[in-house]
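> Please find the sequence and the predicted model below.
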Amino acid sequence: MKRVLLFLATNLAVILVLSVVLNLVMAALGVQYYSIGGYLVIAVVFGFGGSFISLFMSKWIAKRSVGAYVIEQPRDQMEQWLVNTVARQAQAAGVKMPEVAIYDSPDMNAFATGPSKNNSLIAVSTGLLYKMDRDEVEAVLGHEMSHVANGDMVTMTLIQGVLNTFVIFLARVIAGVISNAMRGNDQQGQGLGGLAYFAVVMVLELVFGIVASVIVAWFSRQREYRADAGGAQLAGRQKMISALERLGRAHEEPHLEGQLAAFGIQGGKRTLGELLMSHPPIEKRIAALRGM
């Protein structure tokens, strides 16, 4: 319930902020809503705006959505080892020290998030700490550190923003074309009414959104291969392979959702083959490492 309320409150706040920005931009540019220029402004504001607001709020949202405890002063040897390992890897990767956090979850998982490579968070689940040995945890931390060093959070935001913009823009342009075609040459003819127009827009956004999701998922899978390779460089190839093999034997489903799931070490079940998977199958990731 806490996650649902946080999700609803955050998205409502984002919509309100973007609505205000949209009205200000529309007024400043002097464009009409139902015009090509208006469609483009709406697409850019909501396509990029939502993605970048989510990026800038990513650490705050992540900490509260999973109830993460940020290690400011290590309380035991495990926390001290976690902080020291992340610090060593951050230095090797050439980035500033991320915040290190632990969250309570039975599944073996970890994720990285943050608005930039020098302002990031790496969090690990209690399940991962209890079920993996230190070599495997070190490899997982290296994987997440590679996401940070590669700037994957920003890159994914840009790709999502571009695709969102195209989805929103094309849906409205095509709905406008359909409305004009129904009206015909007779200026008295009826095009799509208000509700019908928005219904067509919603259907088109759904269709284009699925295509965009396939593209995002493909890029996400390539990003995971790169993070695995980075984890192998930071911690050792055999450690990274061992960590993935341990994940492959796990029976728990990942509990991370949304953007956090995309940046977790472990992906979800296969959907439509691999088309909508954010992570490649474990066996393919291991094979790629063995082929390095």
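Happy to help now that I have it.
> When you work out contacts or count neighbours from here on, use the C-alpha atoms and nothing else.
Will do.
> give the contact list for the nearest residue to Gly209 once chain neighbours are set aside.
Leaving aside its sequence neighbours, Gly209 sits nearest to Val167 (Cα to Cα, 6 or more residues apart in numbering; 6.3 Å). When contacts are counted by Cα atoms under 8 Å, 6 or more residues apart in numbering, Val167 touches 43, 205, 208-209, 212.
> all helices of this protein, in order?
2-29, 36-56, 58-66, 77-93, 126-131, 134-149, 152-183, 194-235, 237-248, 258-262, 282-290 (DSSP state H).
> May I see those helices organised as CSV, with distance to Glu274 added?
As requested, these are arranged in CSV below (distance: least, Cα to Cα, whole Å):
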stretch, distance to Glu274
helix 2-29, 27
helix 36-56, 24
helix 58-66, 26
helix 77-93, 30
helix 126-131, 25
helix 134-149, 21
helix 152-183, 18
helix 194-235, 9
helix 237-248, 16
helix 258-262, 14
helix 282-290, 11
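> Of those, which stretch is the most buried?
The highest mean neighbour count among the helices of the chain, using mean count of other Cα atoms under 10 Å, belongs to helix 134-149: a mean of 26.
> helices and strands around that one, which ones?
helix 77-93, strand 110-116, strand 119-125, helix 194-235, helix 237-248 (3 or more Cα pairs under 8 Å, 6 or more residues apart in numbering; DSSP states H and E).
> what's the offset of the first one from the middle of its chain?
Taking Cα atoms, centre = their mean, to the nearest Å, the mean C-alpha location of helix 77-93 is offset from the chain mean by 24 Å.
> For that helix, name the packing helices and strands.
If you count contacts as 3+ Cα pairs under 8 Å, 6+ apart, helix 77-93 packs onto strand 99-103, helix 134-149.
> Could I get these in CSV, plus columns for distance to Gly268?
Listed next are the helices and strands packed on helix 77-93 as CSV, based on distance: least, Cα to Cα, whole Å:
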stretch, distance to Gly268
strand 99-103, 19
helix 134-149, 17
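> To Trp81, which of those lies closest?
helix 134-149 (9.1 Å; Cα to Cα).
> Not counting the closest one itself, show me its contacts.
Residues contacting helix 134-149 (Cα under 8 Å, 6+ apart): 85-86, 89-90, 93-95, 110-113, 116-117, 120, 122, 128-129, 153, 223, 226-232, 234-236, 239-240, 242-243, 263-265.
> Put this next to the first one:
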Amino acid sequence: MFKRIGLFMLVNILVMVTIGVITSLLGVQHYVTSRGINFGALLVFSGVVGFSGALISLALSRVMAKWSMGVQVIDPNGPLRSHEKALLEEVYSLARKAGLRVMPEVGVYDSPEVNAFATGPSKSRSLVAVSSGLLEEMDEDAVKGVLAHEIAHIANGDMVTMTLLQGVINTFVVFLSRICAYVASRFVREDMAPIVQFIASIIFDILFSILGSIVVMAFSRYREYQADAGAARLTGKDRMIHALQSLKHTVELVDTEQKSVAAFKISSGRNGFLSLFASHPDLDDRIQRLQSMK
């Protein structure tokens, strides 16, 4: 199930492929000349398409998260139930402590999963959302630890740095896919070359994007450790460790085939090739790092 990082990457791929299709249909391929490929022009084209995809995905991240998850944003100026008021006060308290000048939107979505995520195009336009399952299943200290982790993501500007990295990856994806598509088109009849190049560029865009996600996911795992450390500074190391241990306990109770807590990406252990595509590190590793933190 795609949340924060997964949703961002999915939208990024869709936007980038769409831009690539439109530019191809409009004949915006000045990098292809009678002598072959103009690599300088292709690099500029790749950068424009690549960063456009990443930036549009970032701009849509908060809206897409609300829509896909059915997040009900809490109106701080409206009538509030006790749990909504407590949630707002805790998020705002952590946000001020983290140095945020504009308070993030706070929302709840209906789901039995124990889950939380933060997203948004900037620190001043961010969203912190928690599942109803998290509020029901976790104690007050554990909830505070989870919220502190999400606030740390916002304070660290992780979505922006992720976007810049994704833009660079996208640039290489577009660059390499166009070269491979051009080479593929040289092996067919001249009248079929444009069609083959068009289709091949889409296929290579998707293939290289998946491979490029390995780099993005590695960076995401690194930023999770940083968010854990930031949360420990905001709310105390013991409370953050307690939050992770509570989440681990929840994971151990779910069915073997569904051993994850989606957006917080809690895992009971990931090994092998698939671990390269994990956006979050193993829970035990995260707990260990916090325990060793001074």
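Arrived safely. Because the structure is a prediction, the values reported are computed rather than measured.
> TM between them?
TM-score for the superposed pair, counting by TM-score structural alignment, normalised by the length of the first structure: 0.80. Supporting figures: 271 aligned residues with a Cα RMSD of 3.5 Å.
> still on that earlier bit, format the helices and strands packed on helix 134-149 of the first structure as TSV; extra columns: distance to Val66 of the first structure.
Formatted as TSV, those follow (distance: least, Cα to Cα, whole Å):
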stretch	distance to Val66 of the first structure
helix 77-93	18
strand 110-116	11
strand 119-125	9
helix 194-235	22
helix 237-248	20
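> can you tell me which of those comes nearest to Leu256 of the first structure?
Shortest distance between Leu256 of the first structure and these, using Cα to Cα, is found for strand 110-116: 8.9 Å.
> and for the closest one, what span of the second structure is it aligned with?
Mapping strand 110-116 of the first structure onto the second structure (TM-score structural alignment) gives residues 116-122.
> Could you list the residues in contact with the matching stretch?
By Cα under 8 Å, 6+ apart, stretch 116-122 of the second structure touches 3-4, 58-62, 65, 126-131, 134, 146-147, 150-151, 153-154, 157, 159-160, 263-264.
> picking that back up, I'd like to know which of the helices and strands packed on helix 77-93 of the first structure is closest to Ala181 of the first structure.
helix 134-149 (47.7 Å).
> I would like the range of the second structure that aligns with the closest one, please.
Under TM-score structural alignment, the match for helix 134-149 of the first structure is residues 140-155.
> so how far is that stretch from its chain's centroid?
Using Cα atoms, centre = their mean, the offset of stretch 140-155 of the second structure from its chain centre is 17 Å.
> Give me the mean distance between it and the first structure.
Mean deviation of stretch 140-155 of the second structure relative to the first structure after superposition (mean Cα distance after the TM-score superposition for the first structure): 0.3 Å.
> now Asp133 of the first structure: how far from Arg249 of the first structure?
Per Cα to Cα, to the nearest Å, Asp133 of the first structure is found 14 Å from Arg249 of the first structure.
> quick one, which of the two is more surrounded?
Using other Cα atoms under 10 Å as the criterion, Asp133 of the first structure and Arg249 rank with Asp133 on top: 14 against 9.
> Identify the residues contacting the more buried one.
If you count contacts by Cα under 8 Å, 6+ apart, Asp133 of the first structure has none.
> Kindly recompute the last result at 10 Å.
Asp133 of the first structure makes contact with 239, 242-243, 246, according to Cα atoms under 10 Å, 6 or more residues apart in numbering.
> and what of Glu79 of the first structure?
The contact partners of Glu79 of the first structure, by Cα under 10 Å, 6+ apart, come to 71-73, 85, 100-102.
> Got a PyMOL select line for the buried ones in those?
For the buried members of those, the matching PyMOL selection, counting by 16 or more other Cα atoms under 10 Å, is:
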select buried, resi 71+85+100+101+102
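> For the contacts of Glu79 of the first structure, give me CSV that also has distance to Ile174 of the first structure.
Shown next, in CSV, are the contacts of Glu79 of the first structure (distance: Cα to Cα, whole Å):
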residue, distance to Ile174 of the first structure
Ile71, 51
Glu72, 52
Gln73, 56
Thr85, 52
Val100, 47
Ala101, 46
Ile102, 47
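> before we move on, back to that, what is the aligned counterpart of the residue nearest to Gly209 of the first structure in the second structure?
Under TM-score structural alignment, Val167 of the first structure pairs with Val173 in the second structure.
> how much space is there between its match and Leu42 of the second structure?
Distance from Val173 of the second structure to Leu42 of the second structure, by Cα to Cα: 12 Å.
> again, but for Glu252 of the second structure
50 Å.
> circling back to that earlier point, mind checking which of the helices and strands packed on helix 134-149 of the first structure is nearest Gly30 of the first structure?
Closest to Gly30 of the first structure of those is helix 194-235 (Cα to Cα; 22.2 Å).
> Give me the mean distance between that closest one and the second structure.
Averaged out, helix 194-235 of the first structure is 2.0 Å away (mean Cα distance after the TM-score superposition for the first structure).
> Counting by contacts, list what that helix packs against.
Other elements packing on helix 194-235 of the first structure under the criterion 3 or more Cα pairs under 10 Å, 6 or more residues apart in numbering; DSSP states H and E are helix 77-93, helix 134-149, helix 152-183, helix 237-248, helix 258-262, helix 282-290.
> Now do the fifth one: everything it contacts.
Think helix 258-262 of the first structure. Against helix 258-262 of the first structure from outside (Cα under 10 Å, 6+ apart): 54-55, 58, 61-62, 65-66, 109-113, 153, 156-157, 217, 220-221, 224, 254-256, 267-268, 277-279.
> And Gly131 of the second structure, what's its match in the first structure?
That one is not Gly; residue 131 of the second structure is Ser. Using TM-score structural alignment as the criterion, the counterpart of Ser131 of the second structure in the first structure is Ser125.
> give me every residue that touches the residue found closest to its match once you drop the neighbours it is linked to in the chain.
Computed as Cα to Cα, 6+ apart, the closest residue to Ser125 of the first structure that is not its neighbour in sequence is Tyr103, at 4.9 Å. Neighbour list for Tyr103 of the first structure: 63, 65-70, 109-110, 123-127 [criterion: Cα under 10 Å, 6+ apart].
> in terms of contact, does Pro74 of the first structure touch Ile102 like I think?
No. Between Pro74 of the first structure and Ile102 there is no contact under Cα atoms under 10 Å: 11.4 Å.
> Spit out the residues that contact those two alike.
Leu82.
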